[in-house]
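Enquirer: how does the following fold in three dimensions:
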Amino acid sequence: MPRCFSPSRAHSLASCVAAIPLMLGIAAPASADEAPVADDAGESIVVTARAQKLYRVTNTEIGKIAADPMDVPQSVQVINSEMIEDQGARDIRDLYRNVPGVSADNYATVTYRGFSQDVTYYDGLRGDPFQTFSVPQLFTIERVEFLKGPAGMLYGSGSPGGTINYVTKKPGDVFGGNVRVIGGGRNRYGGSADVTGPLDAAGDITARAGLFYEDMDSYRDKASSRTFVGDAGLAVKLAPDTKLTVQLTDYDQNLPGNRLRGIPIDADGNFYAKRSWNHNDPDDYIRYNGLVTQARLDSKLTDALSFNAAARWFKYDEDQKYHEPVALRDTDADGVYDTITREYRDQKRKVDGLSFGANLVAKVSTGSVDHTILLGGDWYRENSSGTNYATRSVPTRSLIDPDYTTDSRPDLSNVTPSYSDARALRRGVYLQEQMGLGEHVILVAGLRRDWFDDADYIEGADASAAATTWRAGAIYKPRKDVSLYVSWSEAFEPQSVTDQSPLAGGPFAPETGSQWEVGAKTDLMDGRVQATLAAYRIVRRNVLQIDDSQDAVNGIDQLAPIGEVTSKGIEATLTADITNDWLVSANYAYNDTRVTGSVEGQAVDRSVGGRFPNAPQNKAGFWTRYQVAAIDTAFSVGGQYVSSQIDRSGDRLKPFTVFDATISHDFGIFDAKFRIENIFDKFYAVSGFTGPKGAYIGNARSWFVELRRKF
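Expert: Purely as a prediction, here's the structure:
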């Protein structure tokens, strides 16, 4: 068999890719939509890639009902599989630059219209298997849906910034699949294969199976990652209009030296260490294993009535051994920090969750008014437990000349561990009415009631409460491809169970959020020009702060819900065909998030002064693709700009601009892609922690070559 990853053997590499379907025993019929078209000379011509074909999405369930984004009275953006593929995205962080108002926070957490967001959904259900230091992978994802602003009426508790919903890949009705191999810089290599299609002649039973593996070194010293994903699905038609889909996904990650914090910075955003610096030792690691099982039943009961019900169970285990930065030190008294003290931690965490959701949708007409009525409910329970050993009896780490050869894993036999054991329970019911008044007006109104119960079994604390949220909106369509809308929506988020303790002055009402939004959406020239413009104002209340007017009780600070934060902004997106072969996608967001209600001399958690941390005021991104059909090649260039921010300690994070590029070529038997990211090797911070934990940094320059065979 030829060597598949020798840079000098491109032809052998192509042979490897072409041979994979044969080794798997898979026949590879060409898809009519994907096969190149031959001209009289026998040359292949790449199918024209236009905006209305590549990136256009005309259906989303982010609002619980299948609808065109043009008919949703809130800002909605969907990144579909074509854009994920076109940009070579491997995890969710690769997509942020396409979505105005969304920027990186840390790990899987994002800043969403000024607020940190760490709750995500899969096919409309809670049950995120990536909650701490692992990042959501995209191999199993068909599209990612972003709903901007509060979504309490639709999804229950959550941040007012917005909602992220991952739509997973399902078994297809038509046979197809693809095989990929990848090789690149920093010893990167890997591959994936997936296949889908019917299992019986009638097509009543369909299936999907996929495998993904990738191994690569980090730009941080002594750090690397190995990721495996196995995914399978089975769909069965129980009746002509009833389908049951069952899915199973296994995730396994080994991240040596990769439980990473940032690089420490000074007040002006200058780094104290090189980008490659690592506070971990070579034998530190995160090992993660997650398992997800999901089932959904869809049934059309009558022409006017449809029903769906879904369940999702997940669990994951994380084993972490790492060194946490503790404090900066100036050992030579020159006024510049050159050393950091560390704490060694040995942690084990187990999480499991179970969620249910059901929706009944009725579509009826009364005279000239069309009604779409949604009645639904959901239930979610999550259990988490952990064991944590920690000691500061470990060597310091130089910021200037780090020594990674010393074995600093301490003896923990005399260390007393701390334990965690908690449960979160959420349940809610909701009702929404959407009315179509002729061809030009759509009105939406919905109401939801939620109950939550949280328990900390170690501390013996518990908290429970209820909340009501609603949303309303109106859309005016002067023509079918233009929507003008206004909406009001609300959100709530329970306080943490530890803050609910009566010893701290609790229990407290949940944090609440509300938003006004106005905007316009277009889908002009049959999708050739897709644009959105939105303006919003979000107010978040009941943010807890330490109440300095009260004395501490038995060493416990007294809290009070006296914080308010306001986020205001404008967002715009444009995707357009400049010519038949030239596509451009661009976006811009302005956001001003500030503390607007606070006791004098106090600051809301994770804020300094008037500005909120990790909330850039200006963010812009673009992606352009030009296809040269005569040579079966597409050239793409993208970039993003993010303005200055502050971290949680008030230090400034400098603005940055980065670019990337892709060249794709159709060789007939396979497609090839060369991609380079951070072309000019910019050393930049995307968000900030606190002083010693530093600034979370963007990837160094990297490249890869991917070969793919579709069938």
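Enquirer: going forward, measure contacts and count neighbours with C-alpha atoms only.
Expert: Fine.
Enquirer: counting by contacts, list what the helix or strand residue 196 falls within packs against.
Expert: Using DSSP states H and E, residue 196 sits in strand 188-198. Applying 3 or more Cα pairs under 8 Å, 6 or more residues apart in numbering; DSSP states H and E, one finds that strand 188-198 contacts strand 176-184, strand 205-217.
Enquirer: angle of it against strand 205-217?
Expert: 180 degrees (axes from the mean of the first three to the mean of the last three Cα atoms, to 10 degrees).
Enquirer: dump the helices and strands packed on strand 188-198 into JSON lines; add mean neighbour count as well.
Expert: As requested, these are exported to JSON lines (neighbours: other Cα atoms under 10 Å):
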{"stretch": "strand 176-184", "mean neighbour count": "21"}
{"stretch": "strand 205-217", "mean neighbour count": "20"}
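Enquirer: quick one: those as CSV, columns for distance to residue 630 too.
Expert: What follows is those, written out as CSV (distance: least, Cα to Cα, whole Å):
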stretch, distance to residue 630
strand 176-184, 25
strand 205-217, 33
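Enquirer: surely residue 664 meets residue 673?
Expert: Yes. Look at residue 664 against residue 673 with Cα atoms under 8 Å: they come within range, at 4.4 Å.
Enquirer: which residue ranges of this structure form helices?
Expert: Using DSSP state H, the helices of the chain run over 10-23, 51-54, 81-86, 152-155, 524-527.
Enquirer: please enumerate the strands of the stretch 51-200 of the chain.
Expert: Per DSSP state E, counting those that start in this stretch, the stretch 51-200 of the chain carries strands over the ranges 76-79, 102-106, 109-112, 115-117, 120-122, 141-148, 162-168, 176-184, 188-198.
Enquirer: this one as well, want them side by side:
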Amino acid sequence: MSRSLVERLSYAPLCQFRFNRLILKHVLLAPLALGVATVHAQSAPMILPQTQIVADPVQDTASTEGSDSYKPALVTVGKVAAQPKDIPASVTTITRQRMDDQHMTSVDEALRNTPGITAVTYGDGTSYFQSRGYPAEVQFDGLPANNGLQYLPQFDLALYDRVEVLRGPAGLLQGFGNPGGTVNLVRKRPQDEFALTGSVSAGSWDRYRTAWDVTGPLNDSGTVKGRFGFAGEDENAFVDKTGSDQGLLYGSLAFDLDPDTQLTVGAAHQKIRLDGFDYGLSTYTNGSFVNAKRSGFYGTDWSHADTDMTELYADLVHQFGNGWQNRTAINYRTSDVASKYGYVDGPVNLDNTADYWLQRQHDRYRWLGVDSYVSGPFELFGRTHELMVGINYASTHQRSVSGGTSGGVVDVLNINQPNVDIPYTFGTTSDTSQVGVYGQVTFKPTDGLSLIIGGRQNHYESSRQTRLPSVQPTVDDPTQNKFTPYAGIVQNLGYGLSAYASYSDIFTPSQAFQSTFNGSVLKPRTGKQAEVGLKGDWLDGRLGASVAVFQIDDKNRPIADDAHPTYWVAQGQARTRGVETELTGKLLPNWDVQAGYTYLQSELRGQAAVAGTAQDAEEPKHLLKLWNTYRFQAEPLNNWRVGGGVRAQSRTTRNNTSYQGGYAVIDGLIGYQINPHYDLALNVNNLLDRTYYARVPSSYYGLYGDPRNATLTLNVKF
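Expert: Prediction:
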């Protein structure tokens, strides 16, 4: 009988792990010790137990781990697992294989390499992400968490099996939010068979990293499975005087309560420390870029940010039979960020002097999501159709305090600020909540035609309160109730092709602080998206392609009232049109590719619009992303692989005041499989050392993109 996970782990040496550079360097020896221990544990013949496997269409069948593919068999961003070709929308998945091949370790890196997504680096170790002219929303394993992605730290990518991205409005799934798209971060889950994977790496700027993951049955019958892992990283950035270290611990347990019911519970905890982080430079007062070196540091020696993140989750899946199932899930995430820093406060004078600001702040966030739905087939008029109905609740709480003081006028090329005490002088709390009932019916009048009709009735509440300098009464925003419809059609054309069309409504609640001069609250933002496209699926599902054309119309956008400062008017209108194409999968059994091109044309419209002004100037009109890996099969190169890719974009700007021309960044990979258990890979980013801005400077700070850098990784797998 095979050993359980607990028995196998008893062979691994006990060690204490601390996430700092000294320990990480010594951990480079860990794969050898663990490899020897695991080989010893596997020396006896292994016979897997006879186990009743509980199928979970929502998660397990869509898992990309171990698939060795860039193309997922199924996606779950629509809750019920479905093939990408059957979804009447643009959907992209960054699989576990793609992450590993390109040595992605953060959500930022995954989205930066996702077709159709623009990732912009922010100075505090976070980023913001745009799609189709709007900020992207986020789901944590299918549970919506509005305002949980932008400008916020995220868990290490070691926690996730895949990153799914649906571009365009997702009101049916997300509730109220932005129409740009939704990112679904899907966690790894306990597996039925024992597996131990790990990696250690060293790279440019003294970057050291290790990540280990173990999963498998915890009892002889296999009805209890577990997964445990950690990841630690320590590095100095290419910017002078900056660095970071972080550590992640996670674990989950899956219980087969009976042959038809599975309960999964899990938790994750991560700490992040940024030292000397820097927001970069703005432009000169005449609008030109400051002529400064890429590695220049414009913060303070004592700048730092400490992040403490925790996540608890559970889901219960029950199979009723005849294809019907229920999934009920809950997710609770907290993020605590304390920081103190300094930055260049506005444009730089031509003599390289500028105002300087010192700031201290502490933000606490809490997200709670609960979701329950049933789905399955039903018979009508002699044909089989599909139904999904559900209800979910999501709430967000934020408590923030901050304070600041002037650092005077400084020479930006020689900043030396003392570490002064900065009291908190401003504080607020805010709460939002929404509850929605949603449903979707997929009618199949013929074998090749699917008609999809759905909608969501949503109830939204929000409030805010000033806590400093004095406690003020709570201000409640207007309660919003809105039905959001959705419709789509998919027609199988044969030869692996399908055509689709879809329509989505947009609704974003108004906020109480955005009032008109006469005291009324602004009208809610409304709009719609229409999308048509073609999808292809060939080579038994190993290769997929898509092309989409879309238009988003957005009305009642809040804009500042020029005649009455601090007040607003709902005159803003915008139209975004575009084309998206993508190719993902295996061109050959040993050649994986993921490529996407986006053409985006966005403009502000209406009374307050300036002709030709883009709705989101930081998103390029042309965006190309490509990555491919080729694994040699013939000797003497049969253990080698090579990979490469490019991220290219056209001209962009911030605030239409400073512009960056188009550029391309090329990345590369060379790898060697030492044996079935050990693999060595060298990833080189920005191979040609292209100088570019990851965030274009404007009246406030901008940041250079990373220069050429390399990482050598030893991967271990048993």
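Enquirer: residue contacts, the counterpart of residue 173 of the second structure in the first structure?
Expert: Under the alignment defined by TM-score structural alignment, residue 173 of the second structure is paired with residue 154 of the first structure. Contacts of residue 154 of the first structure were listed using Cα atoms under 8 Å, 6 or more residues apart in numbering, and they are 63, 64, 430, 448.
Enquirer: ok, the last one - contacts?
Expert: Neighbour list for residue 448 of the first structure: 152, 153, 154, 156, 428, 429, 430, 431, 468, 469, 470 [criterion: Cα under 8 Å, 6+ apart].
Enquirer: now do 7 Å
Expert: 153, 428, 429, 430, 431, 468, 469, 470 (Cα atoms under 7 Å, 6 or more residues apart in numbering).
Enquirer: distance of the last one from residue 489 of the first structure?
Expert: So the one you mean is residue 470 of the first structure. Relative to residue 489 of the first structure, residue 470 of the first structure is positioned 6 Å away (Cα to Cα, to the nearest Å).
Enquirer: next, format the strands of the stretch 51-200 of the first structure as a markdown table and append distance to residue 332 of the first structure.
Expert: Shown next, in a markdown table, are these (distance: least, Cα to Cα, whole Å):
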| stretch | distance to residue 332 of the first structure |
| --- | --- |
| strand 76-79 | 51 |
| strand 102-106 | 32 |
| strand 109-112 | 37 |
| strand 115-117 | 38 |
| strand 120-122 | 46 |
| strand 141-148 | 49 |
| strand 162-168 | 47 |
| strand 176-184 | 41 |
| strand 188-198 | 40 |
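Enquirer: of the helices and strands packed on strand 188-198 of the first structure, which approaches residue 703 of the first structure most closely?
Expert: Nearest of these to residue 703 of the first structure, taken as Cα to Cα: strand 176-184 at 5.6 Å.
Enquirer: what sits up against the closest one?
Expert: Outside strand 176-184 of the first structure, the residues that touch it by Cα under 7 Å, 6+ apart are 5, 17, 189-197, 703-711.
Enquirer: the stretch 301-450 of the first structure: strands as residue ranges?
Expert: 305-329, 339-366, 369-391, 397-398, 418-437, 441-456.
Enquirer: could you dump these to TSV with distance to residue 94 of the first structure?
Expert: As requested, the strands of the stretch 301-450 of the first structure are arranged in TSV below (distance: least, Cα to Cα, whole Å):
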stretch	distance to residue 94 of the first structure
strand 305-329	23
strand 339-366	26
strand 369-391	28
strand 397-398	31
strand 418-437	31
strand 441-456	34
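Enquirer: so which of those strands gets nearest residue 653 of the first structure?
Expert: strand 305-329 (18.1 Å).
Enquirer: that closest one vs the second structure, average distance?
Expert: Mean deviation of strand 305-329 of the first structure from its aligned counterpart in the second structure after superposition (mean Cα distance after the TM-score superposition for the first structure): 1.2 Å.
Enquirer: what's the offset of that strand from the middle of its chain?
Expert: 13 Å (Cα atoms, centre = their mean, to the nearest Å).
Enquirer: follow-up on the earlier one: out of residue 470 and residue 489 of the first structure, which sits in the busier spot?
Expert: Between residue 470 of the first structure and residue 489, residue 489 has the larger neighbour count (other Cα atoms under 10 Å), namely 25 against 22.
Enquirer: trace that one over to the second structure, please.
Expert: Matched to the second structure by TM-score structural alignment, residue 489 of the first structure sits across from residue 504.
Enquirer: could I get the contacting residues of the residue most central in space within the first structure?
Expert: Central residue of the first structure (Cα atoms, centre = their mean): residue 92, 4.6 Å from the mean position. Counting by Cα under 7 Å, 6+ apart, residue 92 of the first structure touches 136, 137, 138.
Enquirer: so which of those residues is the closest to residue 627 of the first structure?
Expert: Of all the contacts of residue 92 of the first structure, residue 138 has the smallest distance to residue 627 of the first structure: 25.4 Å, by Cα to Cα.
Enquirer: residues near the closest one, how many?
Expert: 21.
Enquirer: so what's the closest residue to it other than its chain neighbours up against?
Expert: Leaving out its chain neighbours, the residue that sits closest to residue 138 of the first structure by Cα to Cα, 6 or more residues apart in numbering is residue 91, at 5.2 Å. With contacts defined as Cα under 7 Å, 6+ apart, the neighbours of residue 91 of the first structure are 135, 136, 137, 138.
Enquirer: residue 91 of the first structure matches what in the second structure?
Expert: Matched by TM-score structural alignment, residue 91 of the first structure corresponds to residue 106 in the second structure.
Enquirer: so that match versus residue 155 of the second structure, what's the distance?
Expert: 7 Å.
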